[in-house]
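[1] Generate a structure from the sequence data that follows.
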Amino acid sequence: MMEMVPQAAPMLRIYRYRAAVDAAIARVLDGGTAIGGAEVAAFEAAFAAFCGVGHAIGCGNGTDALVLALRAAGIGPGDEVITVALTAHGTAQAIRLVGAVPIFVEVDSATRTMDPAAAAAAITPRTAALVPVHLYGQMADMPALTALAAQQGLFLLEDCAQAHGAEMAGRRAGGWGHAAAFSFYPTKNLGAVGDGGAVVTQDAALAKRVRSQTNYGWSDARRISDVVAGNSRLDTVQAAILAALLPHLDEAIAERRAIAAALHLGIGGAVTLPRWDDGAVWHQFVIAHPARDLLAASLSRDGIGTAVHYTPPLHWQPAFYRDAQPPLPITERLAAEVLSLPIQPEVAGPATQAIIDAVRRGAAECAR
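    As a prediction, this is how the structure comes out:
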């Protein structure tokens, strides 16, 4: 039986750096601090420096990171938050969880990220924030969105869950908005062995409010709850693991870019390819095809695993229905056509040519 090339296998990355990960875990076990402590502080400092900002606050997961940033900015009931429907559920769930209303706007057909013109057209007196999503490792048009947020006085929160290390105009993802939210879910380019997330920002006052929100509303060692808040802390073991993996992230990004370049060249015009972007980090390599499900079945027969990110789009899902939501034809078409190929270096590196051959065969079958 043919061995399947999985679409992703995050534990293979952990095994690749197993010695460093084992040492990090042992250091936590030997240090006697299970919550917080020097390991978390060290990772936060290193990750803030990596993103080019002054502050990083670890938290429980990427959805919590979005919630914490929105709450720290005072976003809540009565507010509208402009975002996109071609994204993971957490983006819109976070907006709902703070009591605000997600307003879904169209994406650019080439970048698959928020269309700045569509965002501008959706602004109303109730609009309080923009949440662009850096999808599949490609950044949204941050120069345009930053200018729009400044012009309209809106809080700008980058959803960077898939964009660790992505760059645009010399600045990394997380360094454009008032704040940014990251996920360290195991499949991410920088992934933990479990859940984890972070909020990053240049704003010291905002960082202080976010940190208070992660820990019962405490602002200092008195352990006094100054505000109503929950508990969303980055686990010490996960922080140590992430700190061990962070020095290898630039290497992994370079490997993903090389694989993406090979896929671009080899697949050619057989399917619709993602737009090439020198600053992308290729969290996913997402092609599009009108017979997506047939193509996926063909690839599976050839031993190539795939995934769909994302369908149905969020504006079609019950939790986010809104009577006034206009149709989003580009989003809806992409949701029906996108297909994620293997791109993780430990998986796709040795199988790049097999992936190319299978896609070309599958596309030819679909054309018959």
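[2] CA only for contacts and neighbour counts going forward, please
    Fine.
[3] Need the three-state assignment for residue 360.
    helix (DSSP: H, G, I helix; E, B strand; the rest coil).
[4] Contact partners for it?
    By Cα atoms under 8 Å, 6 or more residues apart in numbering, the residues touching residue 360 are 267, 270.
[5] That one and residue 89: what is the separation?
    Distance of residue 360 to residue 89, given as Cα to Cα, to the nearest Å: 32 Å.
[6] Check residue 361 too.
    33 Å.
[7] likewise residue 347?
    Residue 347 is 26 Å from residue 89, by Cα to Cα.
[8] so what's the most centrally placed residue in the chain up against?
    Closest to where the C-alpha atoms of the chain average out (Cα atoms, centre = their mean) is residue 161, at 2.0 Å. Shown in contact with residue 161 (Cα under 8 Å, 6+ apart): 62, 134, 181-184, 188.
[9] this one as well, want them side by side:
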Amino acid sequence: MIYLDYQATTPLAPEAREAMMPWLAGPETAGFANPHSPHRYGRAAAAAVEVARARVAALLPPGGRVVFTSGATEALNLAIIGSGRKRLAVSAIEHAAVLDTARFVDPDVTVLPVSGEGLVDADGAIPEGTGLVAVMQVNNEIGTVQPVETIAAQARAMGALFLCDAVQGAGKLAAPEGADLIALSSHKLYGPKGIGALWVRDGVKLAPLIHGGGQEGGLRSGTLSPALCAGFGAAAALCTSLGTSDAEHVEKLWTLARSLFEDWTLNGSETERWHGNLNVRLPGLNVGRLLSECRNVAFSAGSACASGSGRPSHVLRALGLSDRDSKTAIRLGFGRYTGEEDLVQAAAAIHAAAKVQGVL
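    Predicted structure coming up:
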């Protein structure tokens, strides 16, 4: 199987798995300890959690704290609901974790439009009185990189908080400067599933969503998993140490992928994008049939969270594409563990299946 769905999840780094193993041990070691216990075993587990917290924090701006969560969805909910802000503005291409939560808080939420290239207008008007603005760093479907620093400054000037979903960009791009709240997900940067984080700028006040023992500085009750924290921390540390080589590898893959799919139409900006994401469309393509026939290639028709819904992508529709054209797009995601031959073989399989349909 050739895996090209890095936006849905990334492979677990061997180093992250190794870091987790001591904290998954049985009763013969102290690895099973509760990190909130005061005894020696508990303190050792707590120390591992704090090492992981520091490693994740190294991916983020100074002047804030990292709060571990069960994933980015919880982090985004904590940021939006916990902020207490009732008037919200979010981009039209946000992940459902932002859009749905924003609509829950503010049924009249302002939706900031994007251009045909999938970019939010950095000079666009944010309504007066807006309390929180949310714009993602890198779109999960089309890979466009948003002008978040400029929008963050605009939000701050009007007294609004700025929330950035950095799930797809963390560990790959520089941290979004100017944000007040930043959400991350471990399994999108080669760490384990089941853990994420919310970075909270110093001075920003949030109310907890989950009440109980007051762990995580009173913002998130519940027993932390030292194993998940350690894996997340190790993955974050790898992103720091391998950042240059990872970026160079992705650039080579991007250049190859563009040449292999040169007859397809690119969705989203050619220049303002993360090059580990290739979203392309072909007129008349039956994507469902294509996915079924390319059984040895793992790729997608869009967000994994919306797959199987039958609905056109809200991201592609926001770009101005028709429902028909939106349903002819595929997304290929690649990264650290993708080989050039993987792309060549995958492209051959996809093109062969498209030719059978008579659309290539």
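[10] Superposing both, give me the TM-score.
    Overlay of the two chains. TM-score (TM-score structural alignment, normalised by the length of the second structure): 0.74; 331 aligned residues with a Cα RMSD of 3.9 Å.
[11] picking that back up, which SS class is the aligned partner of the residue nearest to the centre of the first structure in the second structure?
    Alignment of residue 161 of the first structure against the second structure is given by TM-score structural alignment, with residue 167 as its counterpart. Residue 167 of the second structure falls in the coil class when you classify it by three-state DSSP.
[12] Contacts only, for residue 195 of the first structure.
    With Cα under 8 Å, 6+ apart as the criterion, the residues that contact residue 195 of the first structure are 60-61, 183-186, 238.
[13] Just those: which are in strands?
    Among those, the members found in strands (DSSP state E) are residue 183.
[14] Longest helix in the first structure, please.
    If each helix of the first structure is counted by residues according to DSSP state H, the longest one is helix 249-267.
[15] what comes into contact with that one?
    Here helix 249-267 of the first structure makes contact (Cα under 8 Å, 6+ apart) with 165, 189-190, 273, 280-283, 285, 343-345, 348-349, 352-353, 356-357, 359-360.
[16] again, 7 Å this time
    190, 273, 281-282, 285, 343-345, 349, 352, 356, 359-360 (Cα atoms under 7 Å, 6 or more residues apart in numbering).
[17] and if you look at stretch 61-71 of the first structure?
    With Cα under 7 Å, 6+ apart, stretch 61-71 of the first structure has contacts from 59, 90-91, 94-95, 98, 161, 179, 181-184, 195-199, 210, 213.
[18] So what's the gap between stretch 99-112 of the second structure and the chain middle?
    20 Å (Cα atoms, centre = their mean, to the nearest Å).
[19] So what would you say the end-to-end distance of that stretch is?
    Note: stretch 99-112 of the second structure ends 11 Å apart using Cα to Cα.
[20] on average, how far is whatever helix or strand residue 147 of the first structure lives in from the matching bit in the second structure?
    Counting by DSSP states H and E, the element that carries residue 147 of the first structure is helix 142-152. When the second structure is superposed, helix 142-152 of the first structure averages 2.7 Å from its matched positions, counting by mean Cα distance after the TM-score superposition for the first structure.
[21] What is that helix packed up against?
    Contacting helix 142-152 of the first structure under the criterion 3 or more Cα pairs under 7 Å, 6 or more residues apart in numbering; DSSP states H and E is no other helix or strand.
[22] what's next to that helix, contact-wise?
    The contact list for helix 142-152 of the first structure (Cα under 7 Å, 6+ apart) reads 116, 155-156, 176-177.
[23] Select from those every entry located in helices.
    Counting by DSSP H, the contacts of helix 142-152 of the first structure place residue 116 in helices.
[24] Just the buried residues from the contacts of stretch 61-71 of the first structure, in PyMOL please.
    A single PyMOL command is used to select the members of those judged buried by 16 or more other Cα atoms under 10 Å:
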select buried, resi 59+90+91+94+95+98+161+179+181+182+183+184+195+196+197+198+199+210+213
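[25] Please, where are all the strands along the stretch 251-360 of the second structure?
    Using DSSP state E, counting those that start in this stretch, the strands of the stretch 251-360 of the second structure run over residues 265-266, 277-281, 297-298, 329-333.
[26] Just give me the closest of the contacts of helix 142-152 of the first structure to residue 125 of the first structure.
    residue 155 (13.7 Å; Cα to Cα).
[27] give me every residue that touches that closest one.
    128-130, 149, 178.
[28] Going by neighbour count, which of the residues you listed comes out on top?
    Most neighbours among the contacts of residue 155 of the first structure, by other Cα atoms under 10 Å: residue 130, with 27 neighbours.
[29] For the alignment partner in the second structure of it, give its distance to residue 237 of the second structure.
    Using TM-score structural alignment as the criterion, residue 130 of the first structure maps onto residue 133 of the second structure. As for residue 133 of the second structure, its distance to residue 237 of the second structure is 30 Å (criterion: Cα to Cα).
[30] And residue 53 of the second structure, by the same measure?
    Per Cα to Cα, residue 53 of the second structure is found 11 Å from residue 237 of the second structure.
[31] swap in residue 291 of the second structure?
    Taking Cα to Cα, one finds residue 291 of the second structure at 35 Å from residue 237 of the second structure.
[32] who has more neighbours, these two?
    Neighbour count, other Cα under 10 Å: between residue 291 of the second structure and residue 237, residue 237 has more, with 22 against 18.
[33] My read is that the more buried one contacts residue 54, right?
    No - with contact defined as Cα atoms under 7 Å, residue 237 of the second structure and residue 54 do not form a contacting pair (9.4 Å).
[34] what's the neighbour count on residue 312 of the second structure?
    21.
[35] In contact with it, which residues are there?
    By Cα under 7 Å, 6+ apart, the neighbours of residue 312 of the second structure are 323, 326-327.
[36] List buried residues within these.
    Among the contacts of residue 312 of the second structure, those scoring as buried are 326-327 (criterion: 16+ other Cα under 10 Å).
[37] Give the equivalent position in the second structure for residue 176 of the first structure.
    By TM-score structural alignment, residue 176 of the first structure lines up with residue 178 in the second structure.
[38] Check the gap between that match and residue 45 of the second structure for me.
    For residue 178 of the second structure, the distance to residue 45 of the second structure (Cα to Cα) stands at 33 Å.
[39] Same check on residue 283 of the second structure?
    55 Å.
[40] what do you get for residue 144 of the second structure?
    Distance from residue 144 of the second structure to residue 45 of the second structure, by Cα to Cα: 39 Å.
[41] Could you do residue 327 of the second structure as well?
    From residue 327 of the second structure to residue 45 of the second structure the distance is 48 Å (Cα to Cα).
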